[in-house]
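**Student:** here are the coordinates; sequence isn't available:
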């Protein structure tokens, strides 16, 4: 019965993320001892999204990762075949912005409260968030990481992969997307480059200068054969710091 459930979860995850991101394209295996904040967001042992630890008991991910209902996260390993009870932590509560609907309408961010605090040590660390005072210049070198396929029609990988991407001018991004972008997003990778993310790695962080600045949200038409079409799109974390603080202050629903 467990095998049947896992198959169903995989099917639902694939159907639910046709417009969203997941595989790292033209990246490399993440070096041991790096990216210690990365989390695999899972449903009963099946990886469905990326995420990242921001405190001892809080993980950030994408709001669209709420379907099909994640049950736990895995921390402290790059290899999803090397998971035990010490790596796996149940999700106690999930918060999305009140009027979130789809990634294309914005507000694609979700906060996960873990059932217990993790010990920050050599293989697990939290990552600081970008504040609104930090300006991202065009061509700033950043990185995005995740688990999954490494090409559009490829197979999934068990080991974390990472790729360098550059920040793209917001006006250029809006123009290439024909001004269909929601508010409060950042663009990086997938445009004039063959590097970026793809379906399945949603929720992972865009990291610039050691800070998490964005959350993997969506690309175009599930096509990861990147050349010069349109940029990848991330939720701008700095615009949601009041939302995060509102949740921490006890609000059940806060926009």
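**Tutor:** The structure has been received and is ready for your questions. Please read these numbers as outputs of a predicted model, since none were measured by experiment. Numbers count the residues shown, from 1 in each chain.
**Student:** from here on, just use CA atoms for contacts and neighbour counts.
**Tutor:** Noted.
**Student:** show me where the stretch 1-150 of the chain has its helices.
**Tutor:** For the stretch 1-150 of the chain, the helices defined by DSSP state H, counting those that start in this stretch cover 2-16.
**Student:** now do the strands in it.
**Tutor:** Using DSSP state E, counting those that start in this stretch, the strands found in the stretch 1-150 of the chain span residues 24-25, 28-29, 38-43, 46-55, 58-61, 72-75, 88-95, 110-114, 141-146.
**Student:** quick one, which of these gets closest to residue 197.
**Tutor:** strand 24-25 (4.6 Å; CA to CA).
**Student:** counting by contacts, list what the closest one packs against.
**Tutor:** The contact analysis (3 or more CA pairs under 8 Å, 6 or more residues apart in numbering; DSSP states H and E) places strand 24-25 against strand 141-146, strand 161-166, strand 196-197.
**Student:** buried deepest among these, which one?
**Tutor:** strand 196-197 (a mean of 34; mean count of other CA atoms under 10 Å).
**Student:** circling back to that earlier point, just send the helices and strands packed on strand 24-25 back as TSV, with distance to residue 180 too.
**Tutor:** As requested, the helices and strands packed on strand 24-25 are exported to TSV (distance: least, CA to CA, whole Å):
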stretch	distance to residue 180
strand 141-146	23
strand 161-166	21
strand 196-197	20
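**Student:** mind checking these for the one nearest to residue 59?
**Tutor:** Ranking the helices and strands packed on strand 24-25 by proximity to residue 59 (CA to CA) places strand 141-146 first, at 14.7 Å.
**Student:** for the closest one, what is the distance to the chain centroid?
**Tutor:** Taking CA atoms, centre = their mean, to the nearest Å, one finds strand 141-146 lying 10 Å from the centre of the chain it belongs to.
**Student:** list the contacts of it.
**Tutor:** Residues outside strand 141-146 that contact it (CA atoms under 8 Å, 6 or more residues apart in numbering): 22-24, 30, 50, 160-167, 196-197, 201, 204-209.
**Student:** residues contacting residue 132?
**Tutor:** Residue 132 makes contact with 238, 239, according to CA under 8 Å, 6+ apart.
**Student:** same thing but 10 Å
**Tutor:** Applying CA atoms under 10 Å, 6 or more residues apart in numbering, we find residue 132 in contact with 213, 236, 237, 238, 239, 240, 241.
**Student:** how much space between it and residue 205?
**Tutor:** From residue 132 across to residue 205, the span is 17 Å (CA to CA, to the nearest Å).
**Student:** give the closest residue to residue 208 in space, chain neighbours not counted.
**Tutor:** Spatial nearest neighbour of residue 208, excluding adjacent residues (CA to CA, 6 or more residues apart in numbering): residue 142 at 4.5 Å.
**Student:** one more to weigh against that first structure:
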């Protein structure tokens, strides 16, 4: 068996190990057990070399690092006295766990957070959030929006009162959680998520008002919590959005009732209004100046959310984060949108002759940014004579196959004029393809099944020739792979 064949087999085994363990169903079980935080299992970095002296492809996983912003400031529209937010069409209060359903459009800012499993094509409901800008929602970190590399599998539902309708889902571009949040400590349980596309406000999609730093929740203040959580810890989700009146309690009453809060939390309760699992992120709104203001975000769930003596829920006090929200909304809105830029669409069959061209997979709609089924699209890259071609991913990519099944379903391929090629598929958080040749065909293929994902975004550039890889380099690479498998 030739040296190149050994390299290819080793690469397939390594890639299969990485992608095969990346199953959303495992995280869903962890959510039900409420013991393990979601984390991608694909934390390794892998390298593979194919076709000696011709093609080189590298892939790795990159964690998302959210750094604090210093000196950023802005004024967020949507305060209670501006008349642009917190305006439901109708309102009827009922119980969240076992009570009556909320009216359509009664809480138009309520958002569902879903995680997409590309191996099954299913959207799993995860938690709730609230719309505060046309492209930004706010929610909880704990078992909700926090996690490594989850923005790419997170989708937001808006405008529906049914948990399983998923009639309008929006891809998430980025998630920023508070720098102080930790799974091992309480507090700082707050995140912002930026949608890949802005939504148009309608009668059933509107933002909630944000409180100022001085709009603290007051003892005995009457508010409303909304959500799809079950009526008991092990019960099914409510198919229809529910609402429940809650009364804000004093710190002493919280302690006496068995609920411990941190400096940035308050507790509240009411008949049938005790948050259960999957209620994380539920908004708590209070009416002020004829508008609803987001006073709290459900933090975790009650240790006893049903029965004769349920414990009051804990809620992050949104007014404590007035400055943090302003700073990070500013950062998110200034963030580059390269991964979801319609101008990066290049027609199938096009010839690419300009360096630094951005190319993305076809898109079936710009809400989810999923590629269409049954699609074959080719682009022809030609660099000037004496130049090599370099292709590097600009964003997290996912194409619904894995190296384990040899990219049988959907894949992205890179082919030279002499027929040599390499494929990319599965979940690659970063990859690059380099060649000493100056011509290449890039092909994207999706099959007819319902399993689709967000595809790829790459930058194609031309450089000065690559250094040819020697046999000694390949042998060293094989030794490194062998050492890796020996220590598994």
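**Tutor:** Thanks, I have it. Keep in mind that this is a model prediction, so the values were computed, not measured.
**Student:** what would you report as the TM-score here?
**Tutor:** The TM-score (TM-score structural alignment, normalised by the length of the first structure) is 0.84; 239 aligned residues with a CA RMSD of 2.6 Å.
**Student:** counterpart of residue 109 of the second structure over in the first structure?
**Tutor:** With the correspondence set by TM-score structural alignment, residue 109 of the second structure lines up against residue 37 in the first structure.
**Student:** likewise residue 266 of the second structure?
**Tutor:** Checking TM-score structural alignment: residue 266 of the second structure goes with residue 186.
**Student:** related to what we said a few turns ago, what's the closest of the helices and strands packed on strand 24-25 of the first structure to residue 153 of the first structure?
**Tutor:** Among those, the nearest to residue 153 of the first structure by CA to CA is strand 196-197 (13.4 Å).
**Student:** so what's the match of residue 266 of the second structure up against?
**Tutor:** By CA under 10 Å, 6+ apart, residue 186 of the first structure lies in contact with 136, 167-170, 173, 206, 213-217, 231-237.
**Student:** relative to residue 12 of the first structure, which of the strands of the stretch 1-150 of the first structure is closest?
**Tutor:** By CA to CA (comparing all of the strands of the stretch 1-150 of the first structure), the closest turns out to be strand 46-55, at 9.6 Å.
**Student:** in the second structure, what stretch matches that closest one?
**Tutor:** Mapped onto the second structure using TM-score structural alignment, strand 46-55 of the first structure spans residues 124-133.
**Student:** so stretch 110-122 of the first structure matches what in the second structure?
**Tutor:** Stretch 110-122 of the first structure corresponds to residues 191-203 of the second structure when matched by TM-score structural alignment.
**Student:** first vs last residue of that stretch, how far apart are they?
**Tutor:** Stretch 191-203 of the second structure has an end-to-end distance of 26 Å (criterion: CA to CA).
**Student:** would you mind listing the buried residues in that stretch?
**Tutor:** Going by neighbour count (16 or more other CA atoms under 10 Å), the buried part of stretch 191-203 of the second structure is 191, 192, 193, 194, 195, 196, 197, 199.
**Student:** trace the residue nearest to residue 208 of the first structure over to the second structure, please.
**Tutor:** Using TM-score structural alignment as the criterion, residue 142 of the first structure maps onto residue 223 of the second structure.
**Student:** number of residues surrounding residue 397 of the second structure?
**Tutor:** For residue 397 of the second structure, the neighbour count with other CA atoms under 10 Å is 25.
**Student:** give me the distance between it and residue 412 of the second structure.
**Tutor:** Applying CA to CA, the value for residue 397 of the second structure to residue 412 of the second structure is 11 Å.
**Student:** could you do residue 482 of the second structure as well?
**Tutor:** 28 Å.
**Student:** what's the answer for residue 128 of the second structure, then?
**Tutor:** Note on residue 128 of the second structure: its distance to residue 412 of the second structure, by CA to CA, is 34 Å.
**Student:** of these two, which one has the most company?
**Tutor:** residue 128 (30 against 22).
**Student:** touching, the more buried one and residue 281? I think so.
**Tutor:** Yes. Here residue 128 of the second structure reaches residue 281: they are 4.7 Å apart, a contact under CA atoms under 10 Å.
**Student:** need the overlap of contacts for these two.
**Tutor:** Common contacts of residue 128 of the second structure and residue 281 (CA under 10 Å, 6+ apart): 110-113, 138-140, 144-145, 226-227, 297-298.
**Student:** could I get those residues as TSV with distance to residue 16 of the second structure?
**Tutor:** Formatted as TSV, those follow (distance: CA to CA, whole Å):
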residue	distance to residue 16 of the second structure
110	39
111	35
112	32
113	29
138	36
139	35
140	34
144	28
145	28
226	42
227	39
297	40
298	39
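**Student:** closest one to residue 427 of the second structure out of these, please.
**Tutor:** Distance to residue 427 of the second structure across these (CA to CA) is lowest for residue 145, with 19.7 Å.
**Student:** corresponding residues in the first structure for the helix or strand where residue 478 of the second structure lies?
**Tutor:** Per DSSP states H and E, residue 478 of the second structure falls inside helix 471-486. Using TM-score structural alignment, none of the residues of the first structure align to helix 471-486 of the second structure.
**Student:** what's the biggest helix by length in the second structure packed up against?
**Tutor:** As assigned by DSSP state H, the longest helix anywhere in the second structure is helix 3-20. With contacts defined as 3 or more CA pairs under 10 Å, 6 or more residues apart in numbering; DSSP states H and E, the packing partners of helix 3-20 of the second structure are strand 46-50, strand 426-428, helix 471-486.
**Student:** where does the second one end up in the first structure?
**Tutor:** Aligned using TM-score structural alignment, strand 426-428 of the second structure spans no residues in the first structure.
**Student:** coming back round to it: tell me the buried residues within the contacts of residue 132 of the first structure.
**Tutor:** Buried among the contacts of residue 132 of the first structure (16+ other CA under 10 Å): 213, 236, 237, 238, 239, 240.
**Student:** need the residues you listed in CSV with distance to residue 79 of the first structure and secondary structure, can you?
**Tutor:** Converted to CSV, these look like this (distance: CA to CA, whole Å; DSSP: H, G, I helix; E, B strand; the rest coil):
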residue, distance to residue 79 of the first structure, secondary structure
213, 25, strand
236, 28, strand
237, 27, helix
238, 30, helix
239, 32, helix
240, 31, helix
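**Student:** circling back to that earlier point, could you measure the residue nearest to residue 208 of the first structure against residue 166 of the first structure, distance?
**Tutor:** Counting by CA to CA, the gap between residue 142 of the first structure and residue 166 of the first structure amounts to 6 Å.
**Student:** overlap in contacts of those two?
**Tutor:** With CA under 10 Å, 6+ apart, residue 142 of the first structure and residue 166 have common neighbours 188, 189, 208.
**Student:** thanks a lot, see you next time.
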